[in-house]
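Asker: Okay, structure incoming, though there's no sequence with it:
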């Protein structure tokens, strides 16, 4: 019972220390943080199982190993030199498409390990890489050559709708009121949309709303097919039909005034369609 109590106390202390030191302590470990994490774990095991040693000795050691890294982190925020000394610098492995063998040897990195790291970045051909650097955290950053980079709408001169955060409004059949309110929607709206889709709230595993008020649901019952949203495509088709009608009216009328009016309206509608089409096609 005594060991269980000591272990639980050590667990609570370690959890609190990790929360204070921040997420960086468990995501991107530098050399200093790596040593600190191992030592704190050893000390926690020591105070949990070594019944002959005084409990306060272990707590004192943990306090020292917590305070020193915490103070050092505060100093590294203001000192670039100290930051580089403690955290290290990145090492360039590939520059201008050429592998720097000396840098690989300095970091004790084999060619196989380099290729493995590149594959984790979905790069299977070294010739496609313009620049690659091993960061201080141990992660490999890769820049592809211009001709091998993914094609984006910007390259094609296309306008796309801005992306915003999607809100999870239903999780495990329960309505999430806070994300729903953040999206400017209500429970009544959600129930109405679910009725349109023909599904019940209890059968929804997850429901998300995008920035344009479209609801996506994934059901517990995978055999049920959820109908696709047709409001936006239908609106786009209606706008294009109106533009075609205006163009047709301008061609069929004999009045110059009416012809000019229809052509002007068709051009204005065309400009409006160009603005909203990226949104309505989402």
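Answerer: Perfect, thanks for sending it. The shown structure was predicted, so the numbers you read here are calculated from the model rather than taken from an experiment.
Asker: Could you use CA atoms for every contact and neighbour count after this?
Answerer: Noted.
Asker: Okay, buried residues for the helix or strand residue 38 falls within please.
Answerer: Per DSSP states H and E, residue 38 falls inside helix 31-49. Buried residues in helix 31-49, counted by 16 or more other C-alpha atoms under 10 Å: 33, 36-37, 40, 43-48.
Asker: Run through the neighbouring helices and strands of that helix.
Answerer: Here helix 31-49 touches helix 2-21, helix 55-76, helix 80-87, going by 3 or more C-alpha pairs under 8 Å, 6 or more residues apart in numbering; DSSP states H and E.
Asker: Any chance of a markdown table for these, columns mean neighbour count and distance to residue 265?
Answerer: As requested, the helices and strands packed on helix 31-49 are arranged in a markdown table below (neighbours: other C-alpha atoms under 10 Å; distance: least, C-alpha to C-alpha, whole Å):
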| stretch | mean neighbour count | distance to residue 265 |
| --- | --- | --- |
| helix 2-21 | 15 | 61 |
| helix 55-76 | 14 | 62 |
| helix 80-87 | 14 | 61 |
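Asker: These into a markdown table, with extra columns for distance to residue 209?
Answerer: Below are these laid out as a markdown table (distance: least, C-alpha to C-alpha, whole Å):
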| stretch | distance to residue 209 |
| --- | --- |
| helix 2-21 | 31 |
| helix 55-76 | 39 |
| helix 80-87 | 41 |
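Asker: Residue 168: which of those helices is closest?
Answerer: helix 2-21 (25.8 Å; C-alpha to C-alpha).
Asker: this is the other structure I want to compare:
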């Protein structure tokens, strides 16, 4: 998975996991992080009268009764009702992963896009008993509603963006295209996210890895159900600006997942940007990582700030 440039060329490479089977993803992360003044840990976030002139941080804010229903909140100093929110959605094949996997994205935004609030969320994980849909979509809705209800306390806008990685990218796209009732989403980013479970690359596959992905999200499901949970089939002319990044040698996400969605975005006239790195897999570093950094930063600047 891509991550971004650091300040004054000081950076390090870090690994984190976003899919099952411990797939390593490399990121570039700034070594020196600004020291922030306000920090709350493991809180229900009942705080009121937060000073909008000061930076505010609350970790593990509960938004439901399940232990996975928590998010980390980062509010910039000098914010106003115009301050937009970036929501980060981790990967992990819908059955694993943690919001900490997205800390590199969070750190980059806080350091380089300091006028944006950040929410880094966990969601309930699927297992043999509990299916990912609609549970995980419902969790995103609950977080968005929570933020909307806390607008006055936080002093923020109700306009949001999404950055999702792999399974988190799928959830980000699906929610933005099909469940954003009030059209709050101003941009959505998919980094190697599944988009269409009716793609022959999945339905006709004999590859056990691809079959495992499809089984997780709808074993023996009808085509109607697979369309319902596929961002490709939920895309309309009203979709928010969308930026997509894919690797041509990705063993988990067929290239067609990005290309077909790009073609439909073109057909419907939705603002978008698509990048395919032909020789990359389920993550990349080096010059392609730099390219991703620049493009995503610019896209956020244009559509969210």
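Answerer: Structure's in. What do you need? Source: prediction; values computed, not measured.
Asker: After superposition, what's the TM-score, could you say?
Answerer: Overlay of the two chains. TM-score (TM-score structural alignment, normalised by the length of structure 1): 0.19; 95 aligned residues with a C-alpha RMSD of 6.6 Å.
Asker: Look through structure 2 and tell me its longest helix.
Answerer: Identified as the longest helix of structure 2 according to DSSP state H is helix 286-303.
Asker: Mind giving me the packing neighbours of that one?
Answerer: strand 185-191, strand 242-247.
Asker: The same query, at a cut-off of 10 Å, please.
Answerer: strand 24-30, helix 103-112, strand 160-165, strand 185-191, strand 242-247, strand 272-277 (3 or more C-alpha pairs under 10 Å, 6 or more residues apart in numbering; DSSP states H and E).
Asker: CSV for these, including mean neighbour count and distance to residue 17 of structure 2?
Answerer: Below are these laid out as CSV (neighbours: other C-alpha under 10 Å; distance: least, C-alpha to C-alpha, whole Å):
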stretch, mean neighbour count, distance to residue 17 of structure 2
strand 24-30, 21, 5
helix 103-112, 19, 12
strand 160-165, 26, 10
strand 185-191, 26, 14
strand 242-247, 24, 17
strand 272-277, 18, 20
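Asker: circling back: of all the helices and strands packed on helix 31-49 of structure 1, which one is nearest residue 175 of structure 1?
Answerer: Each of the helices and strands packed on helix 31-49 of structure 1 has some distance to residue 175 of structure 1 by C-alpha to C-alpha; the shortest is helix 2-21, at 29.2 Å.
Asker: check which helix or strand covers residue 120 of structure 2.
Answerer: strand 117-121.
Asker: still on that earlier bit, next, the angle helix 103-112 makes with the longest helix of structure 2.
Answerer: With axes from the mean of the first three to the mean of the last three C-alpha atoms, to 10 degrees defining the directions, helix 286-303 of structure 2 sits at 60 degrees from helix 103-112.
Asker: quick one: the helices in structure 1?
Answerer: 2-21, 24-27, 31-49, 55-76, 80-87, 101-106, 111-120, 177-182, 187-197, 231-252, 256-280.
Asker: would you turn the ones you listed into TSV with distance to residue 95 of structure 1?
Answerer: Formatted as TSV, these follow (distance: least, C-alpha to C-alpha, whole Å):
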stretch	distance to residue 95 of structure 1
helix 2-21	35
helix 24-27	27
helix 31-49	25
helix 55-76	29
helix 80-87	22
helix 101-106	11
helix 111-120	14
helix 177-182	45
helix 187-197	53
helix 231-252	47
helix 256-280	38
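Asker: my guess is residue 17 of structure 2 meets residue 26, correct?
Answerer: Yes. Contact criterion C-alpha atoms under 10 Å: residue 17 of structure 2 and residue 26 qualify, at 9.0 Å.
Asker: of all the buried residues of helix 31-49 of structure 1, which comes closest to residue 231 of structure 1?
Answerer: residue 33 (52.7 Å).
Asker: wait, isn't that closest one in contact with residue 86?
Answerer: Yes. Shown here, residue 33 of structure 1 and residue 86 form a contact pair, counting by C-alpha under 10 Å, at 9.2 Å.
Asker: shared neighbours of these two, anything?
Answerer: residue 73 (C-alpha atoms under 10 Å, 6 or more residues apart in numbering).
Asker: still on that earlier bit, can you add distance to residue 175 of structure 2 and give the helices and strands packed on helix 286-303 of structure 2 back as a markdown table?
Answerer: Shown next, in a markdown table, are these (distance: least, C-alpha to C-alpha, whole Å):
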| stretch | distance to residue 175 of structure 2 |
| --- | --- |
| strand 24-30 | 24 |
| helix 103-112 | 20 |
| strand 160-165 | 10 |
| strand 185-191 | 9 |
| strand 242-247 | 13 |
| strand 272-277 | 17 |
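Asker: Would you mind telling me which of those is nearest residue 152 of structure 2?
Answerer: Among these, strand 160-165 comes nearest to residue 152 of structure 2, with 15.9 Å by C-alpha to C-alpha.
Asker: helices or strands up against the helix or strand that that closest one is followed by?
Answerer: Note on strand 160-165 of structure 2: by DSSP H and E, the next helix or strand toward the C-terminus is helix 167-178. Packing contacts for helix 167-178 of structure 2, counted by 3+ C-alpha pairs under 10 Å, 6+ apart, involve strand 85-89, helix 135-149, strand 160-165, strand 185-191, helix 231-234, strand 242-247.
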